[in-house]
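Quick one, structure for this:
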Amino acid sequence: MEQRDPLVAVPQLDLEVKALLNAGRLPEANTLFDQVVSRIPPGADRWTRSAVLVNRAKLAWRLGRIPLALELAAEGWTDLDGENADNPAAAQAMHALAYLLEGIGNRRAAVDMLRLSVQVARRAEVPEVLGHCLQGLGGTLNFRAISSPPDRAPAIFAEAREYLREGLELTTDEQMRRALLGAYSRSLAGVGELIEAEQAARETLRQATEAGDRWSQAVANWVLAVVRRDQDDLVEARTLASRAVAAAEAINDASLLLRFSLDLADICAKMNDHVGEAAALRCSVAASKTATETLQEGLAQALEQRRVAVQAQRLAVAAQEAAARDPLTGLANRLGLERAAAGLLESTAARGRVPWLVLVDVDWFKGVNDDAGHAAGDAALREIAQLLRRECRADDLVARWAGDEFVVLLGDTDSNARDVGPVVAERIRAAVDCHDWTMVLGTTRRPTVSIGVAAGPAKLDQLFAAADMALYRAKRHGRNRVEVEPSVAEIVGGT
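Down below sits the predicted model:
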């Protein structure tokens, strides 16, 4: 995606989207925008990336794709530091941000952002970019002057005129020159220089007609209408203003349409053309309503997208939790134990305490399955899981390791309770041994458990290996008993 000019951050295809918009070819603009919206020029620095993203936000806004515009603007704004910037791409990004701020009604912030963009462009010393930023500031000040009290408007128009005149001396890009010249003609009309304003507007109209630039045509016709209105030639003023309104409608620019239709209504009122005035006012109301509804609809879409994203995140978390949980017993499974163990062991060590691992294995479980059936065996495992929960604290980590083997990790234990692991293990053994298994297994031999216990400042696999050795001894010495790994007990005794 090559750029039209190495000094300008906006890629060529993005400029083509803008040209299509200005020509009123909205479907084509939308199609081309879809092709370029996710592509960033290779090797782009953070300033260029910001400029591309925010300019695309501006294009998305003009296309009525408000949620996407807000998303792109937020992403592009992240890296901007206007106070210290001297990069032309940063100036362009600020210029585009100002357009969006204006679109959502934050006019003071928009003017401040445009002034900052001009400062950055001056520091960058890139004439083409400075001309672009001056056009944005001058054009916006024109609109401020129109809506200001009559005694303040001329000074604002005069300020805009100077910015726009400077921009015309800098830029060589034809499209930008048309935009500058059109805005310059309006500021000339605002300070009463009507002859010069008409000359500049007619030149803008000539160039725009040759280029098929309906945006500049709309602005030129609007300025000519203002000049004729101020010259009391209301009939021609009405014709020119009607053309401006029609062009603004064709390019789907609600801001221009609102301004132009209000001026057309004013001209019709001076002519006592009440039908024309009512039609123009309806157009202005419709433009205002469209802008408001578009923003509201876009914000609603953004909220809906956020809701869907949150829901998807929750589903992903639930899926992760499900993957770490044993479906039969509801306990953590091996994956869940491995995920949680590191944090528990780390927090235990940070408190200066010693973790215990209790490894529980059901005795003769194959015989339970053979005698009572697998359904009864599953029920017995669920019952043992409940007994484990009952005998352990809420913050102990209880898991089904595999088959008929369970693990309990006791982390935050009292440092003075040096036999807490064996005590808990014995409670578990006794609970299983004394449990009434009649409802679950009938007259089948009731299950018991053998338990190995280990402790020490060790990793999970080291604790498990030590507890497994103790469990082996418990099995060898007759089952239904608790054994503690001696070497680990010595470690605990020495702490």
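
all contacts plus neighbour counts: C-alpha atoms, from now on.
OK.

where exactly do the strands run in this structure?
356-362, 397-402, 405-410, 449-455, 482-484 (DSSP state E).

how about G276, what does it touch?
Shown in contact with G276 (CA atoms under 8 Å, 6 or more residues apart in numbering): 265, 268.

Quick check: it vs D266, distance?
10 Å (CA to CA, to the nearest Å).

now swap in A455 and tell me
Taking CA to CA, one finds A455 at 88 Å from D266.

When the two are compared, which one has more neighbours?
A455 (32 against 19; other CA atoms under 10 Å).

Count the residues that sit near the closest residue to the more buried one other than its chain neighbours.
Nearest non-adjacent residue to A455, counting by CA to CA, 6 or more residues apart in numbering: W356, 4.3 Å away. Neighbours of W356 under the rule other CA under 10 Å: 30.

With distance to A19 as added columns, please give the strands of the chain in a markdown table.
Formatted as a markdown table, the strands of the chain follow (distance: least, CA to CA, whole Å):
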| stretch | distance to A19 |
| --- | --- |
| strand 356-362 | 70 |
| strand 397-402 | 63 |
| strand 405-410 | 66 |
| strand 449-455 | 73 |
| strand 482-484 | 80 |
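
let's see this one next to it:
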Amino acid sequence: MGQDDQLAAAEALRADREVRLLIDAGRADEANMLFDQLLAKVPPGLAPWTRAAILTRRAVSAWRLRRIPLALELAAEGWSDIDAEQPRGSFAADTLHRLGYLLEGIGHRRASLDITRVAVEVARKGDDVEILAHALQNLGGTLNFRACEQAPAEAEASYREAIAAFQEGLGLATEGRIHLALLAAYGASLAGLGELEEAERIARQTLELAAPGPDVWAESVGNWVLARIRWQTGDLDEATQHGITAVECAEQINDVALLQRYSEDLANICRDNGDHAGEAAALRRTVMARRTAVETLQEGLSQALEQRRLAIRAQRLAMAAQEAAARDPLTGLANRLGLEHTAPELLERAVASGRVPWLVLIDVDWFKGVNDAAGHAAGDAALREIAQVLRNECRVGDLIARWAGDEFVVVLVDNPADHAHDVPVGVSVAERVRTAVDQHDWTAVLGTTQRPTVSIGVATGPHSLEKLFANADIALYRAKRRGRNRVEVHASVEDYAINPPR
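As a prediction, the model looks like this:
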């Protein structure tokens, strides 16, 4: 990636970071406006992992803004870019740990933890300290939430692994938002292990550093840690106040995962404090948070399915329009465009498989006289009848088209079984068509008007459509010159010419 591309990537990542800061500050409207401006701006020519990192960062922002279908679409696009790539470098680590965050959000918790651990290992081999710090913070935060649901022995192991991740991250990021995020979550781990004095010191420091921003995300974590500390020390009234603040902050930044965790803890604190009304209110928030998570996912899935349905419908409409453009509206047969699109492939397959292609060119005799005597409506009806005769007499797989006016074309390929017959398949089909038209009952369509017949020219050989058509046209002209209502074959197979009985 050249220097200009690196600058473009850095600018894109900076803008994405601004969106995340707005989200964490609870400024969702501003975040949405800036995010919409960024969506169409992915710099061209980026390395796969760089592009994937930008897309997955935007997927996380879309998720936090509850734009679930867009989040899934961006994540899928980012993942598809690097599906066959080995994860190497800091951008790969950045992509992986954000995908881990999204997997956690949609309920794939085992996969989330696995991919988050991989992200840390990849980041350690990269050259971007900030991305490694982010990956460590994500791993530690995921472990903290796991520990809240585990048995004591398992919870202790999770907290200790989280603490190791946070300490490594804090050694890398000594200031800024990532330092604050690491610090806040580190306090939660310490509180989980019972190191309450150090946990409270860190929680207070977190709230002090978060206030000027404001960083509402850090405020929520800091208050959650203080709530859990006061809960353990038995100061339940103060625990309740910190718990309520944590819940309100989580609501402000639209973080459903935090809201579920905090409101559940708040319900337990209120229960222990004998505050049944508070417990009920917190439980309602827990239920609402879970319902919101489920409904958001359901809405996202519904919208994704609807988008898929609309895409399929659009594809079908496009195919129908394409098919209509290649089909004759009067007879329903392929038209000239349809023939020219389909026939070359049919001829190529025939030659490649050692089979013999045929082109049958059919012209209605004295059709102008039919139109003049019976009218154009009757003439159109006669053409539709001839089209139906062609369908009846040709085989499945034969390509039948109305070439122009009263001319029709059949392109067909012989089968191995056809070689056992004396008359080649192309000539046989042509004669069946001629006979069927000649013997057709035209009374309902034309009354007592002159009955139409057809003259047919046949050509074969490993030729292009244009060459076969030219040869069949020569044979057709001969059929016209020799009296009409007959089949003539191009000179290369003239031994098979058929003249109808008179």
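
what residue of the second structure matches up with the residue nearest to A455 of the first structure?
Aligned counterpart of W356 of the first structure in the second structure: W358 (TM-score structural alignment).

Quick check: that match touching V413?
Yes: contact criterion CA atoms under 8 Å: W358 of the second structure and V413 qualify, at 6.0 Å.

The alignment partner in the second structure of A109 of the first structure: what's it in contact with?
Aligning on TM-score structural alignment places A109 of the first structure opposite A111 in the second structure. Taking CA under 8 Å, 6+ apart, we find A111 of the second structure in contact with 100, 103-104.

Inside helices: which ones of those?
Among those, the members falling in helices (DSSP state H) are 100, 103-104.

Using CSV, please lay out the residues you listed together with neighbour count and distance to L182 of the second structure.
Formatted as CSV, these follow (neighbours: other CA atoms under 10 Å; distance: CA to CA, whole Å):
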residue, neighbour count, distance to L182 of the second structure
G100, 27, 17
L103, 18, 21
E104, 18, 19
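
gap between the residue nearest the centre of the first structure and H477 of the first structure?
Closest to where the C-alpha atoms of the first structure average out (CA atoms, centre = their mean) is E71, at 5.6 Å. Distance, E71 of the first structure to H477 of the first structure, using CA to CA: 67 Å.

repeat for I146 of the first structure
In terms of CA to CA, I146 of the first structure sits 97 Å off from H477 of the first structure.

Tell me the counterpart of L328 of the first structure in the second structure.
So L328 of the first structure corresponds to L330, using TM-score structural alignment.

Just give me the neighbour total for the closest residue to that match other than its chain neighbours.
In space, and not counting its chain neighbours, L330 of the second structure is closest to R384: 6.9 Å by CA to CA, 6+ apart. Neighbours of R384 of the second structure under the rule other CA under 10 Å: 16.

Correct me if wrong: R384 of the second structure contacts P329.
No: using CA under 8 Å as the test, R384 of the second structure is too far from P329 to be in contact (10.3 Å).

and C249 of the second structure, what is it in contact with?
216-217, 219-220.

let's go with 6 Å and repeat that
Contacts for C249 of the second structure were tallied using CA atoms under 6 Å, 6 or more residues apart in numbering; they are 216, 220.

Repeat that for the one 10 residues further on.
Neighbouring residues of L259 of the second structure by CA under 6 Å, 6+ apart: 247, 250.

what's the matching residue for it over in the first structure?
By TM-score structural alignment, L259 of the second structure lines up with L257.

follow-up on the earlier one: wouldn't the match of W356 of the first structure be in contact with V458 here?
No: applying CA atoms under 6 Å, one finds W358 of the second structure not in contact with V458, separated by 7.2 Å.

quick one on the thing from earlier: translate the residue nearest to L330 of the second structure into the numbering of the first structure.
Checking TM-score structural alignment: R384 of the second structure goes with R382.

Could you check how far its match is from R400 of the first structure?
For R382 of the first structure, the distance to R400 of the first structure - CA to CA - is 10 Å.

what's near enough to touch the aligned residue in the first structure for N144 of the second structure?
In the first structure, the residue matched to N144 of the second structure (TM-score structural alignment) is N142. The contact partners of N142 of the first structure, by CA under 6 Å, 6+ apart, come to F157.
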